[in-house]
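Novice: next come a sequence and a model predicted from it.
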Amino acid sequence: MTRPTTGSWRDYGAVHLPAPLRAALEAFMEHGYHGTSVRDIASRAGLSVPGLYHHYPSKQSLLQGLLELTMTDLLRRSAQAIEEAGDDPVTQFDAVVESLLRFHMFRREQAFVGSTELRSLDDDYRPTYIGHRTRQQRMVDEIVLSGVRSGVFVTVDPKGAARAVASMCVGVSTWYRVDGELGADELIARNLDYARAIVGYRPSR
């Protein structure tokens, strides 16, 4: 099944990040947060260390800046997908799952760093970042609960099923490759089937 790819929440071009954040992303992907030096990030960005500090005062601020942009983009796309889907919980569910899948495919590196470097966040920012993730999860939770109330989803554990669906989508960032055997639309179609199975989708007759 091939799904349409029009609409801004479905549109993914090249990643446009400020040079210091782009350099930090590359370094964190290669060496991890703790294995990356500020000097390495500065060199990748074409800056001196003092020049880098002029924009971002610490390596932690680079990580936080990167994750803030990542989550802002993710939440915007999810909210837009749900809004465009209308009031039907099945259409909303398909939209938010597709949005999550596309993001974790086409912003794979940003999503991967966001998942793996949670442990590296300072205590003052960690609650903010977790709050973003919680907001995203609640979008899925509310749709699944709505589907259960309307009888189209029959899972006995709506919140557990919603967490499983979101985790499946997030996990795509660990294995998706643009040059893989299946194209993005086919992978999305298959994973939508898996997601519907998790929530116990029961089509109306």
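Specialist: Perfect, thanks for sending it. None of these values were measured; they are calculated from a predicted model.

Novice: rest of the way, CA atoms for contacts and neighbours
Specialist: Noted.

Novice: so how far is the helix ranked longest in the chain off the chain centroid?
Specialist: Secondary structure of the chain per DSSP state H: the longest helix is helix 59-85. Relative to its chain's centre, helix 59-85 lies at 8 Å (CA atoms, centre = their mean, to the nearest Å).

Novice: after that helix comes which helix or strand?
Specialist: Sequence order places helix 89-106 as the next helix or strand after helix 59-85, per DSSP states H and E.

Novice: tell me the helix or strand right after that following helix.
Specialist: Counting by DSSP H and E, the next helix or strand C-terminal to helix 89-106 is helix 108-116.

Novice: flag every buried residue along that next one.
Specialist: Neighbour-count burial for helix 108-116 flags Arg108, Glu109, Gln110, Ala111, Phe112, Val113, Gly114 (criterion: 16 or more other CA atoms under 10 Å).

Novice: before we go on, here's another structure to hold up against the first:
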Amino acid sequence: MGRQTARTKQPNRMRRAEPGPGFESDPGPDWRHYEELELSPFLEAALEEFWAHGYHGGSVRAIAGRVGVTLPTLYYHHGSKQGLLVALLMGSMHDVLARARLALGEAGDRPEDQLANVVESITLYMAHRRRLAFLDGEIRNLEPENRERYRAEREELSAMLRRIAAHGVEDGVFTTAYPAEAVRAILSMCQAVATWYRSDGPLTEAEVARRYVAVALDAVGHRGRGTNSRNASAP
């Protein structure tokens, strides 16, 4: 009976571990390119369950059933349902950050080009990896320590865009009086793509990203500076 009690408590505990790498191989210089994502059987099953029923509605037993393993085997690999959610969220955040860093590095010194590349990279990720990106709404279900870890990672994206916006204001190419608020609006806009985008809809991922770049540049009051600047009215 003592063993049974210990077993029932196990799902509520997550093994403490540093977040591992993301799910994608290094995209290399082509941060716009996406291959079919292949998750481990455990994480794919958890993602399907959370996508269909949400975190609270998702069943650990159903996840194990999707994989064809026993509950103890699932607990051995991921510790708990919380452990599965953390692995999915942290892996996804690792990947979007990796692409955003590459996009920023490719953009050069102009803040308008930096903003355009980073917004494009985030929007493309939200569209191509929308099942994973959609899980961002589940951070309310993370335990406090896990929530802080995830938010610290997510803050890097916000800080990256805030630095770009501040640089653009100082450089005179962004005219917004509210750069921090503009960045917050841009991030919210990009993240929302995961909630509505459909690959069989009228727009491709690239077309959505180009439009969102134009909206983002409008949000910071980009006024342009010659023919070398990114064309904000791109289709």
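Specialist: Structure received. Just so we're clear, the structure is a prediction, and the values are computed from it rather than from any experiment.

Novice: quick one: TM-score?
Specialist: Overlay of the two chains. TM-score (TM-score structural alignment, normalised by the length of the first structure): 0.93; 199 aligned residues with a CA RMSD of 1.2 Å.

Novice: residues in the first structure matched by stretch 151-162 of the second structure, start to end?
Specialist: Mapping stretch 151-162 of the second structure onto the first structure (TM-score structural alignment) gives residues 130-141.

Novice: over to stretch 34-51 of the second structure?
Specialist: With TM-score structural alignment as the criterion, stretch 34-51 of the second structure aligns to 12-29.

Novice: just the buried residues of the matching stretch, please?
Specialist: Under the neighbour-count criterion of 16+ other CA under 10 Å, stretch 12-29 of the first structure has Ala19, Pro20, Leu21, Arg22, Ala23, Ala24, Leu25, Glu26, Ala27, Phe28 buried.

Novice: what's the single longest helix in the second structure?
Specialist: In the second structure, taking DSSP H as the definition, the longest helix is helix 144-171.

Novice: from what I see, Leu118 of the first structure and Tyr125 are in contact.
Specialist: No: using CA atoms under 8 Å, Leu118 of the first structure is not in contact with Tyr125; the gap is 10.2 Å.

Novice: hey, what's in contact with both of the two?
Specialist: Listed as contacting both Leu118 of the first structure and Tyr125 by CA atoms under 8 Å, 6 or more residues apart in numbering is no residue at all.

Novice: on that earlier part again, make a markdown table from the buried residues of stretch 12-29 of the first structure and add secondary structure and distance to Ser58 of the first structure to it.
Specialist: A markdown table is the format used below for the buried residues of stretch 12-29 of the first structure (DSSP: H, G, I helix; E, B strand; the rest coil; distance: CA to CA, whole Å):
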| residue | secondary structure | distance to Ser58 of the first structure |
| --- | --- | --- |
| Ala19 | helix | 15 |
| Pro20 | helix | 11 |
| Leu21 | helix | 12 |
| Arg22 | helix | 15 |
| Ala23 | helix | 14 |
| Ala24 | helix | 11 |
| Leu25 | helix | 14 |
| Glu26 | helix | 17 |
| Ala27 | helix | 15 |
| Phe28 | helix | 14 |
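
Novice: from the residues you listed, which is closest to Ser204 of the first structure?
Specialist: Within the buried residues of stretch 12-29 of the first structure, proximity to Ser204 of the first structure (CA to CA) peaks at Leu25, which comes in at 45.5 Å.

Novice: from memory that closest one sits against Phe112, does it?
Specialist: No: in this structure Leu25 of the first structure lies outside contact range of Phe112 using CA under 8 Å: 10.0 Å.
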